[in-house]
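Undergrad: Can you look at this prediction? I've put the sequence above it.
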Amino acid sequence: MRIAILDDDPAQLDLLQHTVKALGHDPHAFNNGQALMRALARDTFDMMVLDWELPDTTGITIVKWVRMQQGATFPILFVTQRSQESDIIEGLNAGADDYMIKPVRVAELIARLRAMLRRGYPQTGGVETFGEYKFDAGANLAEMNGERVDLKQKEFALALFMFRKAGRLVSRQQLRDEVWRSQADTDFRTVDVHMSRLRTKLRLRGEFGYQLVSVYSQGYRLEPVTLGSE
């Protein structure tokens, strides 16, 4: 998982990065709000951990912007010194999913991160079904409307990744990082070509309950579609 971390205290930022990395995730660190907002304009993350008091803005402002302007649904955790009940209520009402008071207790931080990721990205085993689409990760087999679809290895991985994140915007950068992993020289054109193939092979234009939408300059969103009754 790609996790954005925002804190202007270098020691806290280092601690949060180290903890996220130790859990096997990919931390992306920012020390001011504007830097994070610029990153969010072109990239996507699976979770965000942020402080309240920042040199150029507030964590509350960031959370509201993420929820209202971007419509982002990823989990958000406040890690802050503000400990009043009214602060906690304000943070959660602004759109955060959880709230942790500094000083950071690492074991508690790990537990909270794991719990939030479990809730935000529930893991399923074996065959995964999404409406008329079925994926067997063990056998690399895909079906659509009961019929097998021939997908190459990268196409299968990309399709399953997008279905698991249905409804969420996913940047080209994140797709490259998550699906191509060790192939750092993969360009965004390769990502676009694979997405075009998936749209055709899986008929992702809404007729079977999902449509693949390109979001200009950002990436893609696989949107569930409510099928009308005959």
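TA: Nice, thanks for sending it over. No experiment lies behind these values; they were computed from the predicted model shown.

Undergrad: C-alpha only now, for contacts and for neighbours.
TA: Fine.

Undergrad: residue contacts, residue 191?
TA: For residue 191, the contact set (C-alpha atoms under 8 Å, 6 or more residues apart in numbering) comprises 172, 175, 176.

Undergrad: okay, now the one to match up with it:
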Amino acid sequence: MKFAIIEDSRSQAEVLKALLRSEGHQVEVFADGASFLAAIETRSFDFYLVDWMLPDIDGDVLVTRVRERFGWEVPVMVCTARTDEECAADMLRLGADDFVPKPVRYMEFMARVDALLRRRRVRVPSELHVGNIDVDLDGRRILMAGAPIELTQREYDLAVVFLRNVGRVMPREELLSSIWAREADVDTRTVDTHASRLRKKLGLAGESGLMLTSVYGQGYRLDTVQAG
């Protein structure tokens, strides 16, 4: 899982990062709200941990933005020194799934993270439908207009990432780290090669109702179009 930690206390952020990484998660830390908002213009995370009181942008703005951009399926947890009932109610009303008071009790923090991840796994759908493409996530199969498409494991993984992020620019480096993380001998040209294959196999030049385009200097974006 990819976690985003938005926390201006470096020591606090490093401890939370170490805890999450010890469980096998990937973690990126943002020291202020502005850098986080800039980052989510081009990429997403699986879990958001937000400090409610940041030096530049309040946590309520960040939580609201996450919900607007990524919906209500992704877990959002707030860390805060404010524990009064009114503030707690505001956090939950604005879109936080849970909150942890500061100073953070680390065993409790990890237990709450695990609880949110369990809930997310229950809610994750087993199918995905975009354009003329259907994905059986449990069976790891992709069909176009009802016909099964033969894909390699990496082609399938890359296709699912694109189909889950329609309309967003996906940087090559992010795609490389999320799909080929354990393979040291690959570079971004591998992403280009697999994207080219997917474009042909899945009709991502418009035939399937989807268009995969290369964004110069950044990565790829999948958009819905009128099927040809």
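TA: Now that the structure is in, tell me what you want to look at. All values derive from a computational prediction rather than experimental measurement.

Undergrad: Now rank the contacts of residue 191 of structure 1 by neighbours and give me the top one.
TA: With neighbours taken as other C-alpha atoms under 10 Å, the top of the contacts of residue 191 of structure 1 is residue 172, carrying 22 neighbours.

Undergrad: That one and residue 215 touch, don't they?
TA: No. Taking contacts as C-alpha atoms under 8 Å, residue 172 of structure 1 lies outside contact range of residue 215: 10.2 Å.

Undergrad: Closest one to residue 158 of structure 1 out of the contacts of residue 191 of structure 1, please.
TA: residue 175 (7.6 Å; C-alpha to C-alpha).

Undergrad: Where do the helices of structure 2 begin and end?
TA: For structure 2, the helices defined by DSSP state H occupy 10-22, 33-39, 59-70, 85-94, 106-123, 153-164, 172-179, 188-201.

Undergrad: Can I get these in JSON lines including distance to residue 4 of structure 2?
TA: Rendered in JSON lines, the data for these read as follows (distance: least, C-alpha to C-alpha, whole Å):
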{"stretch": "helix 10-22", "distance to residue 4 of structure 2": "9"}
{"stretch": "helix 33-39", "distance to residue 4 of structure 2": "8"}
{"stretch": "helix 59-70", "distance to residue 4 of structure 2": "11"}
{"stretch": "helix 85-94", "distance to residue 4 of structure 2": "18"}
{"stretch": "helix 106-123", "distance to residue 4 of structure 2": "13"}
{"stretch": "helix 153-164", "distance to residue 4 of structure 2": "18"}
{"stretch": "helix 172-179", "distance to residue 4 of structure 2": "14"}
{"stretch": "helix 188-201", "distance to residue 4 of structure 2": "23"}
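
Undergrad: So which of the ones you listed is nearest residue 47 of structure 2?
TA: Of all these, helix 106-123 comes closest under C-alpha to C-alpha, at 8.5 Å.

Undergrad: Next up, the contacts around the residue nearest the centre of structure 1.
TA: By C-alpha atoms, centre = their mean, structure 1 has its centre lying nearest to residue 46, at 2.6 Å. By C-alpha under 8 Å, 6+ apart, residue 46 of structure 1 lies in contact with 1, 2, 3, 4, 74, 75.

Undergrad: And these, which is closest to residue 132 of structure 1?
TA: residue 74 (25.2 Å).

Undergrad: list the contacts for that closest one?
TA: 45, 46, 47, 48, 120.

Undergrad: Many thanks, I have nothing further to ask.
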